[in-house]
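Visitor: Below is the sequence, then the predicted model.
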Amino acid sequence: MSIELRLSRASRIYRPSEPLEGKIIVKSPSSISHYGIRLTLNGSVNLQVRGGSAGVIESFYGVLKPIPILKKSIEVRPSGKIGPGTAEIPFSMILRQPGEDNLERFYETFHGANISIQYLVSVDIMRGYLHKTISTTVEFIVESDAADLFERPVSPEMVIFYITQDTQRHPLLAELKSGGFRVTGKMSTQFSLSDPITGELTVEASALPICSIDIHLLRVESVLLGEKIVTETSLIQTTQIADGDVCHNLTLPIYVILPRLLTCPTILPGPFSIEFKACIVISFQSELSKLHSKSDPTSPRLWRWKLCHLNWFGQDRLIRTETTVTKMKMCI
């Protein structure tokens, strides 16, 4: 005997005001009796502290108590029998009724290193004391309601940046210090979560040939543990925008698509917070770099510049940045 949960949408994306619909598909070679078929919805923020900036005491606690978001259960069918073959049992369940009080706000689905916001739908076929309950679980994705998306209009904004050998705080190759280097550009600072990061970059001068120009997307997860906030920064993805030595004074486009499950609207500090950064990383060709071709891209190197450029803020699927040129800093 097998059981399958098949949601009505292949994308598995739903909004809180929409019904979660689908079918429970039961395959059995013979007729079976049951004591009810129950459908359960669970949503929670799962927190844990591990590695990185966590100390010995913080790591000892490990997984923290989840923050509940959603807890609902309905009986799809009362006690009865399921005939042999394949049986399809439809179901429909509203995530949030109008005017209903939630345990917590409906955060959007997010899979991080220390923080995970997850929504699950489970079905249980109860068969009494002499038989094991048959169950299966499927994750579905929650996004903000359409009304929330357009509550505030998104206006295009750009931040202008420039980097030279004088703006860097970590040690550099002697050739870069003496010969000089200058890169200018701009990047979008306010956009919807479904839009890409856009902008442009121009290499005006460089004493050494360039090996690669990349955009690092980072997540900054903070968890409140007692009176201490444990913060961990981790790499989500790397997007290369230039390979090899680029022509000087040539405008290079910046276009980075955000991975849906690994990003979410910024959540401001509370029991936890989730923020993001985009870093421009410029690597140069040198004899020293050839000896460390597989080095960690997040670590500072003599032949690499790393500029923390974007710091996202916002809510309801809007991502805003407030970083200016004077706030640019070295990312380690």
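Guide: Received the coordinates, thanks. Computed from a predicted model, the values in this text were never measured in an experiment. Residues are numbered from 1 along each chain as shown.
Visitor: switch to C-alpha atoms for all contacts and neighbour counts from now on
Guide: OK.
Visitor: Count the residues that sit near residue 293.
Guide: The tally of other residues near residue 293 (other Cα atoms under 10 Å) stands at 9.
Visitor: Not counting its own residues, what contacts the helix or strand harbouring residue 118?
Guide: Assigned by DSSP states H and E, residue 118 belongs to strand 115-125. By Cα atoms under 8 Å, 6 or more residues apart in numbering, the residues outside strand 115-125 that reach it are 5, 24, 34-48, 107-111, 133-142, 221.
Visitor: Got a quick ChimeraX command for the buried subset of these?
Guide: Remark: buried members of the contacts of strand 115-125, expressed as a ChimeraX selection using 16 or more other Cα atoms under 10 Å:
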select :5,24,34,36,37,38,39,40,41,42,43,44,45,46,47,48,107,108,109,110,135,137,139,140,141,142,221
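Visitor: Could you list which of the contacts of strand 115-125 belong to strands?
Guide: Judged by DSSP state E, the contacts of strand 115-125 include 5, 24, 34, 37-47, 110-111, 134-142, 221 as members of strands.
Visitor: and the comparison structure, right after this:
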Amino acid sequence: MMAIELKLSRADRIYRPSEHIEGTIIITSSSPISHHGIKITINGAVNLQARSGVTGVIDSLYGSVKPIKIMSKCVDVSHSRKLAAGKTLVPFSITLASPGSDEFFETFHGENISIQYLITADVVRGYLHKPLSMTMEFIIESDRAKLMETIPSPEMVSFYITQDTQSHQLLPELLSGGFRISGKMVTQCTLSNPLTGDLTVEASAAQIESIDIQLLRVESILVGEKFISETSVIQTTQVADGDVYRSMMLPIYIIVPRLLTCPTVLAGQFSIEFQVSIVITFRSELSKLYPKGDLRTPKPWLAMQTLPLRLIRTK
């Protein structure tokens, strides 16, 4: 019986390009084994990924757009030798970035685009023996030296949602009675801080069913000379349930999920941007016939406002 385990020095597996990635390869065997070397391989790439059971514009390009290589490094950590029975520990330490290497992008897991860094430990054996291998993902964040020294003040933008700001068809009672929701929302913030803001229902003839804030990602890929983009929901946060009091200010406080977001990226071949959408659901007999899940598609009982959101990282 043989087994291989890969342990990194940091439990959170978060590293920066200028740092060393350190860890230990643990090889367990019930009998002595010979090998032709032990190596560590590190790969980083921007990948286009297809969604299971879903076909969108970007999904149709899967297979025709090649991954964008960020880094690739292979280092021998042990020469050929024989390992005794039991447990063998092989420590390693590798510098991630090489002098003059290309820019690193932070780890990101999106709907259509993923930025992923993988480390693989291989025990090379002869043709007649089964190789030992283990792969693990680690997380890359921007170098501290390249980050802003001070945290910029959040940029707040005021918004107004009325029947006149909606471009889709509304229920007759919403058009005749009217409504007005106002507030302000942050459009630039750091990944370590929450999204904040507030909103107030100033007037509404129809009763309100729910008020939700959606965090959206906009993933774009350069195909030929044209960018193909798709927008998807990262998370939905309900800030009010039921018909709220008029003229009462409702606070907005949303935690940004780490692996599902990253600093806004505007690269040559792809981009990752973010938006925040305020969605008002009005109480209607018609709305009861449809599931609430999809808040992005305009419906007669929905009113919404979408704002751009720039995410940054600071020291």
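Guide: On my side now, so go ahead. None of these values were measured; they are calculated from a predicted model.
Visitor: rewinding a little: structure 2: matching residues for the strand holding residue 118 of structure 1?
Guide: The alignment of strand 115-125 of structure 1 onto structure 2 (TM-score structural alignment) spans residues 113-123.
Visitor: Find out how far that stretch is from the centre of the chain, if you would.
Guide: Mean-position distance between stretch 113-123 of structure 2 and its chain equals 17 Å (Cα atoms, centre = their mean, to the nearest Å).
Visitor: Would you map the strands across the stretch 201-315 of structure 2?
Guide: Per DSSP state E, counting those that start in this stretch, the stretch 201-315 of structure 2 carries strands over the ranges 208-223, 226-241, 249-254, 265-266, 270-282, 302-312.
Visitor: Just give me the neighbour total for residue 176 of structure 2.
Guide: Count around residue 176 of structure 2 with other Cα under 10 Å applied: 11.
Visitor: where does whichever residue in structure 1 pairs up with it land in three-state SS?
Guide: Matched to structure 1 by TM-score structural alignment, residue 176 of structure 2 sits across from residue 178. Put simply, residue 178 of structure 1 is helix when judged by DSSP: H, G, I helix; E, B strand; the rest coil.
Visitor: Against residue 96 of structure 1, how distant is residue 178 of structure 1?
Guide: Separation of residue 178 of structure 1 from residue 96 of structure 1 (Cα to Cα, to the nearest Å): 62 Å.
Visitor: With residue 156 of structure 1 instead?
Guide: Counting by Cα to Cα, the separation of residue 156 of structure 1 from residue 96 of structure 1 is 32 Å.
Visitor: the more surrounded of these two?
Guide: residue 96 (17 against 9).
Visitor: got a list of what that one touches?
Guide: Contact analysis of residue 96 of structure 1 by Cα under 8 Å, 6+ apart lists 16, 17, 18, 102.
Visitor: wait, isn't residue 142 of structure 2 in contact with residue 103?
Guide: No. Residue 142 of structure 2 is beyond contact range of residue 103, at 9.8 Å (criterion: Cα atoms under 8 Å).
Visitor: more crowded one of the two?
Guide: With neighbours defined as other Cα under 10 Å, residue 142 of structure 2 and residue 103 compare such that residue 142 has more, 20 against 11.
Visitor: what residue of structure 1 matches up with the more buried one?
Guide: By TM-score structural alignment, residue 142 of structure 2 lines up with residue 144 in structure 1.
Visitor: Work out for me the element that match sits within.
Guide: Residue 144 of structure 1 belongs to no helix or strand, assigned by DSSP H and E.
Visitor: And the one 4 residues further on, by the same measure?
Guide: Assessed by DSSP H and E, residue 148 of structure 1 sits inside helix 146-149.
Visitor: Mind listing residues that contact that helix?
Guide: Helix 146-149 of structure 1 has contacts (Cα under 8 Å, 6+ apart) with 15, 316, 317, 318.
Visitor: Find the residue closest to the match of residue 142 of structure 2 in space, skipping its chain neighbours.
Guide: Excluding the flanking residues, the one nearest residue 144 of structure 1 by Cα to Cα, 6 or more residues apart in numbering is residue 15, at 5.8 Å.
Visitor: Matching that neighbour against structure 2, which residue comes up?
Guide: Using TM-score structural alignment, the partner of residue 15 of structure 1 in structure 2 is residue 16.
Visitor: Was I right to think its match contacts residue 140?
Guide: Yes. Using Cα under 8 Å, residue 16 of structure 2 makes contact with residue 140 at a distance of 5.5 Å.
Visitor: buried residues in whichever strand or helix holds residue 75 of structure 2?
Guide: If you go by DSSP H and E, residue 75 of structure 2 is part of strand 68-78. Going by neighbour count (16+ other Cα under 10 Å), the buried part of strand 68-78 of structure 2 is 70, 71, 77, 78.
Visitor: again, but for stretch 79-99 of structure 2
Guide: By neighbour count on 16+ other Cα under 10 Å, the buried set for stretch 79-99 of structure 2 is 83, 91, 92, 93, 94, 96, 97.
Visitor: hang on, the second one packs against residue 23?
Guide: Yes. In this structure, residue 91 of structure 2 sits in contact with residue 23. The criterion is Cα under 8 Å, and the distance is 5.9 Å.
Visitor: Run a quick neighbour tally on the aligned partner of residue 215 of structure 2 in structure 1.
Guide: Using TM-score structural alignment, the partner of residue 215 of structure 2 in structure 1 is residue 217. Per other Cα under 10 Å, the neighbour tally for residue 217 of structure 1 reads 22.
Visitor: Pull the contacting residues for the residue nearest to residue 217 of structure 1 when sequence neighbours are not counted.
Guide: Counting by Cα to Cα, 6+ apart, residue 278 is the residue found nearest to residue 217 of structure 1 once chain neighbours are left out, at 4.7 Å. Taking Cα under 8 Å, 6+ apart, we find residue 278 of structure 1 in contact with 215, 216, 217, 218, 308, 309, 310, 311.
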